[in-house]
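**Q** Predicted model and sequence follow; I will ask about them next.
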Amino acid sequence: MAMEATEIERLIREGLPDATVTMRDLAGDNNHWHATVVSESFRGKSRVQQHQMVYAAIGAPMGGILHALALQTNVPD
């Protein structure tokens, strides 16, 4: 069972309320996603810490129903 982009976005925004999230389907199968996440809460954090914050926001589905998520994280300009 695939996870819809809108559900991934919702989970990220719940965990990072100020985030801007852009989703892209990498394979056209609703199963391999790329997310660009921009959040002020990333400021001063390493890239690894930023990604961990996104994974924590997604929670249990990460590594289960959602197994393919490429991430790009940034702070706002």
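**A** That came in fine, so what should we check first?
**Q** From now on I want contacts and neighbour counts done on CA atoms only, so please keep to that.
**A** Fine.
**Q** just the helices in the chain please.
**A** Ranges of helices in the chain, per DSSP state H, are 5-15, 47-58.
**Q** ok, and here's another one to check against it:
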Amino acid sequence: MAMQAHEIEKLIQEAFPSATVEITDLAGDGNHYAAMVEAEEFAGLSRVKQHQAVYAALKGKMDGSHGELHALALTTKVKE
């Protein structure tokens, strides 16, 4: 089952309360999204660690072929 943009945003927002989150459905199919996440919580983290933190916030929704979310193009940065 496809995942809705608001569900992705909610999971990220729960993990990063300071975050500004923008979700874009890239293919219009509910399976391919882009996310821009800007959060104070990313301070001191490498880009890889920031991305790992966001994927962890998705609570397994992207895991393997059984995940609800097929693809997520991720951009992160520290909120100033």
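**A** All right, it came through fine. Source: prediction; values computed, not measured.
**Q** Any idea what the TM-score is?
**A** After superposition, the two chains reach a TM-score of 0.93 (TM-score structural alignment, normalised by the length of structure 1), with 77 aligned residues with a Cα RMSD of 0.9 Å.
**Q** before we move on, back to that, would you format the helices of structure 1 as TSV with mean neighbour count and distance to Thr22 of structure 1 included?
**A** Below are the helices of structure 1 laid out as TSV (neighbours: other Cα atoms under 10 Å; distance: least, Cα to Cα, whole Å):
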stretch	mean neighbour count	distance to Thr22 of structure 1
helix 5-15	17	8
helix 47-58	17	13
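**Q** which one of those helices lies closest to Gln72 of structure 1?
**A** Nearest of these to Gln72 of structure 1, taken as Cα to Cα: helix 47-58 at 8.2 Å.
**Q** what's the mean gap between the closest one and the aligned bit of structure 2?
**A** For helix 47-58 of structure 1, the mean deviation from structure 2 after alignment is 0.5 Å (mean Cα distance after the TM-score superposition for structure 1).
**Q** ok, and what's touching that helix?
**A** Applying Cα atoms under 8 Å, 6 or more residues apart in numbering, the external contacts of helix 47-58 of structure 1 come out as Ile8, Leu11, Ile12, Arg13, Glu14, Gly15, Leu16, Phe42, Met62, Leu71, Thr73.
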